[in-house]
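Asks: Got a predicted structure here, sequence first:
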Amino acid sequence: MSEERAGSQRTGPVETDFDHLDPAFAIVDDVHERLKVLRGRCPVAHTQADGGYFLAFRYPAIAEAARNASGAFSANVNIGAAPRVAPPLACIAPMFEVDGAEHRQWRKLLAHHFSQEAAATHEDHVRRLCRDAIARFVGDGQTDLVASYVRVIPPLVAAMVLGIPEQHRPALAEYLREFMTAATPDETARCSEAYTAFLSALLDDVEEESMIGTVARTSIGGVVPNPLQLTKFSALMLAAGHLTASDACAGVLLNLFERDRLRARVVAAEPGLLTAVINESVRQEPAVTVTGRAVVKETELGGVRLVPGDRVVLLWPSANRDESVFPDGSEFRVDREEPSAQQLAWGTGPHQCVGKHIARMEIRVMIEELLAAIPDVRLLPGARTRRTFGVIRGVPELPTIWSLP
């Protein structure tokens, strides 16, 4: 917690023991009820967990901090999703961890890699990846779709978008998988070191016109990124591209498996329906649960005064169920009247998800190809699925079966 200036008075926030990193929240089913109670008590609360930080629960406070019109918040902070999904490298990553004019310049420079047009050019390649993956298990009559499909495609696509040569993408995806699934601190450290070393070695083998090549030769703020910064940028981009698409896709599939009539309509390719299902799924369960912000100048958020050095966690699932914006936000409705642009599953403001168009395309194509190949795919009878809760909201397993010819 930051030190107060002598004689200053500070608005006392509501204290809570809620901690998004508490393992207990990874196994409970009522996390949204807990968030609803907290949202009803206050827009912004404080917890002593992890050295102390603030939590924003309501839509207006979360949107205000994310859009950062006041310039009071910075994305360069040691809390939230980013520090948990990439190796801990002691440098500032271009675009991800800078703000203001420098951040805007990076976004503008790289925007063409993430546009709707760029996503469309990648669609055929993504379909081929999906068909290759499906061919490996379609004859088995059963599989865990998360392990054999949902987590297979996105890291390959993210590596392609970055500019990693095709022959290295499967190995890179495996290093990434081992890092993301490490179960102990020692295993995490070992996998982090191996992943970082492999990724660093690849960066010398990219083409100049690739995304990494562009970042490597660009001076913004007067300095060209050094190799460590390139590695961190690439690791964050791979994590963002992999986790957002894979966990969101698993969530969409779970919604379809739990709603037979809706799945049948999607299998029948009802125009526009799958897009609506994806939009509603990510509204209700955003893949990225939290984003962190550092306070860099004194401000007020949700009636709570913040000073430089404070840290704030923005809880996107809480914003997307805020009753003032989504009166029936806990309900899954593909005919929702609120505009899809109003929900914050992809963030908002300067640091909103830069790859959202590619992620949406990936999710749509993965589901289209799966249901075209296996129309009667369904959850294994008796299977109990669950969702994780931490910096990422995912579905760790989808045990499924289908009929064989």
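Replies: On my side now, so go ahead. Residues are numbered from 1 along each chain as shown.
Asks: CA only for contacts and neighbour counts going forward, please
Replies: OK.
Asks: who's in contact with Gly251?
Replies: Taking Cα atoms under 8 Å, 6 or more residues apart in numbering as the criterion, Gly251 is in contact with 281-282, 285, 394-395.
Asks: ok, now with 10 Å
Replies: For Gly251, the contact set (Cα atoms under 10 Å, 6 or more residues apart in numbering) comprises 245, 257, 278, 281-282, 284-287, 387, 393-396, 398.
Asks: Please apply the same query to Val377.
Replies: Val377 makes contacts with 141-143, 257, 263, 370-371, 400-403, as judged by Cα under 10 Å, 6+ apart.
Asks: got a winner among those residues for most neighbours?
Replies: Within the contacts of Val377, neighbour counts (other Cα atoms under 10 Å) peak at Arg263, which reaches 22 neighbours.
Asks: putting a second one here so we can go through both:
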Amino acid sequence: MSVHPTSGPAVSSEPQPVDPLSPTVNPAELDALRSGCPVSRTERGWWYLARHDDVLAATEDIPGYRASFRDPGVVVPDEEQFINEIPEPRHGEIRRLINSAIATHRLTRVEPFCRELCGELLDAMRESGTANDLTPSYIEPIPNNVIARLLGAEPTDYPRWLAWSEELVRGTYPTQYRNERGAGLAGAHPEFTAYVDALIADRRAEPRDDFVTRLLDTVIEGRRLTDVEARTQLVFLFISGNETTRHLIGNLLYRLAADPGLFATLSADRSLIPAAVEESLRLDPPVRFLLRDCTEARAPRGVPIVTGDKVVFGIEPANRDPERFEAPTEFRLDRGPDSRRHLSFGGGPHVCPGALLARLEARVAVEELLTRATGMRLRDGHAFENVPTFWARGPQSVPVDISWR
């Protein structure tokens, strides 16, 4: 469903009463902002786009916007720019290499590993005979083990770089390129970079048939990546391969635990699981918003945005836009082709390269749970608590009681 209004609501260059970047903002407040002022200023002076059509158009506008979570004025050396920060055409060259690591033919080999892993984790939970918090026992290990397998790291090391990833994304490095320990990845997060540097050194000395070796061997724009460039992209993949997928799986399992009817429906018809994954992505996006720097003057809905302005793509309200989705606040399994028109993986040519992998992991996580459980419910008295990452949505914990088969 796509309806384009002939006249839009008001827009404003003044900060609105609702701060859409606040971790405590609720969906109703964002919906009111979308309908009342779809292009607005935040308290930080950044522009916020809240309509689906505006956000989609902006994600497709590569010349006009460049991804950056950095604070205005922060300059990052070329070697330490994450893939989403690198401009074209170099972005496309590195992206093609990353895509090769998670191409469809490789995912067919990952699924059996993911399924076996999920089974082992669930069997361990069942054997423990106690109520479980799904976050450490099931949700966290899945994406971390899968990305370790894809990148060639030791799966047993995942607790270490899980902790490093959380430290990085929840600290000041993503916005300021530094923290209290120093500047750059090596200065701000020396343990993480030392681990990745050791992987690189090992592959330099003894190449293997894995992603790290391919990353080091591939010629991009007439030259191979330096060790610092390779480290930067590997750190990005370690983070993105576990952080957002963990929130996707957590949000979906939280809904299953909170809604016995949904659990029963999916148990009766496993073919509906992919639709449940998409609805979870739409209503509970693991990434609440995307940050961009305006690189060419633009005027969405007639509002002048100039070069250098920070622009926020509001994924949350865009995913509930009634101009795009019928009954947008309802969790529905019958949306058909509309089910994938959410923007939780971004849009345009820079759509998240890990989308297929994230969907696979979430689907398998639910399938294996339904194979072993007849029911699941949230522990009495539990209330949703969001992770302490300002741009993310995901449950800090999912304490449940499970009825095993």
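Replies: Thanks, I have it. Nothing here was measured: the structure is a model prediction, and the numbers come from that model.
Asks: Kindly provide the TM-score of these chains.
Replies: Comparing the two superposed chains by TM-score structural alignment, normalised by the length of structure 1, the resulting TM-score equals 0.84, with 380 aligned residues with a Cα RMSD of 3.1 Å.
Asks: ok, the contacts of Val377 of structure 1 in structure 2, which still hold?
Replies: Cross-checking those against structure 2 gives 257, 263, 370-371, 400-403 as conserved contacts, using both residues aligned by TM-score structural alignment, their matches' Cα atoms under 10 Å.
Asks: Can you lay out these as CSV showing distance to Gly309 of structure 1 and secondary structure?
Replies: Shown next, in CSV, are these (distance: Cα to Cα, whole Å; DSSP: H, G, I helix; E, B strand; the rest coil):
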residue, distance to Gly309 of structure 1, secondary structure
Phe257, 45, helix
Arg263, 48, helix
Leu370, 47, helix
Leu371, 49, helix
Thr400, 47, strand
Ile401, 51, strand
Trp402, 54, coil
Ser403, 57, coil
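Asks: Tell me the residue in structure 2 aligned with Pro43 of structure 1.
Replies: Under the alignment defined by TM-score structural alignment, Pro43 of structure 1 corresponds to Pro38 in structure 2.
Asks: Skip the chain neighbours and tell me the closest residue to that match.
Replies: Counting by Cα to Cα, 6 or more residues apart in numbering, Ala50 is the residue found nearest to Pro38 of structure 2 once chain neighbours are left out, at 4.9 Å.
Asks: what separates the one you found from Asp210 of structure 2, distance-wise?
Replies: Ala50 of structure 2 sits 41 Å away from Asp210 of structure 2 when distances are taken as Cα to Cα, to the nearest Å.
Asks: what does Asp334 of structure 2 give?
Replies: With the distance defined as Cα to Cα, Asp334 of structure 2 ends up 40 Å from Asp210 of structure 2.
Asks: quick one, which of these two is more surrounded?
Replies: Asp210 (15 against 12).
Asks: Tell me the counterpart of Pro143 of structure 2 in structure 1.
Replies: Using TM-score structural alignment, the partner of Pro143 of structure 2 in structure 1 is Pro154.
Asks: so that match makes contact with Arg360?
Replies: No: when contacts are counted by Cα atoms under 10 Å, Pro154 of structure 1 is not listed as touching Arg360 (11.2 Å).
Asks: residues shared between the contacts of these two?
Replies: With contacts taken as Cα under 10 Å, 6+ apart, the residues that reach both Pro154 of structure 1 and Arg360 are 244-245, 249, 366.
Asks: Take those and keep only those in strands.
Replies: With strands defined by DSSP state E, no entry of the shared contacts of Pro154 and Arg360 of structure 1 lies inside them.
Asks: can you pull out the helices in the stretch 301-405 of structure 1?
Replies: 316-319, 356-373 (DSSP state H, counting those that start in this stretch).
Asks: Would you mind getting the average deviation of the longest one from structure 2?
Replies: Helix 356-373 of structure 1 differs from its equivalent in structure 2 by a mean of 1.3 Å after superposition (mean Cα distance after the TM-score superposition for structure 1).
Asks: same deal with the first one?
Replies: Between helix 316-319 of structure 1 and its aligned partner residues in structure 2, the average distance after superposition works out to 1.0 Å, using mean Cα distance after the TM-score superposition for structure 1.
Asks: which other helices and strands contact that helix?
Replies: Packing contacts for helix 316-319 of structure 1, counted by 3 or more Cα pairs under 10 Å, 6 or more residues apart in numbering; DSSP states H and E, involve helix 31-41, strand 53-56, helix 59-67, helix 273-284, strand 290-295.
Asks: contacting residues around that helix?
Replies: For helix 316-319 of structure 1, contacts defined as Cα under 10 Å, 6+ apart pick out 31-36, 38-39, 56-63, 282-291, 322, 325-326, 329, 343-347, 393.
Asks: 8 Å instead, please
Replies: Everything outside helix 316-319 of structure 1 that qualifies as a contact, by Cα under 8 Å, 6+ apart, is 32, 35-36, 39, 57-60, 62, 283-286, 288-291, 343-345, 347.
Asks: Ok, the longest one next?
Replies: Contacts made with helix 356-373 of structure 1 from outside it, assessed by Cα under 8 Å, 6+ apart, are listed as 114-116, 118-120, 123, 126-127, 130-131, 134, 138, 150, 154, 241, 244-246, 248-249, 253, 267, 274-275, 278, 346, 377.
Asks: The alignment partner in structure 1 of Thr193 of structure 2: neighbouring residues, count only.
Replies: Matched by TM-score structural alignment, Thr193 of structure 2 corresponds to Thr196 in structure 1. Counted with other Cα under 10 Å, residues neighbouring Thr196 of structure 1 total 23.
Asks: I'd guessed Thr196 of structure 1 sits against Gln229; true?
Replies: No: applying Cα atoms under 8 Å as the test, Thr196 of structure 1 and Gln229 come out as separate, 11.6 Å apart.
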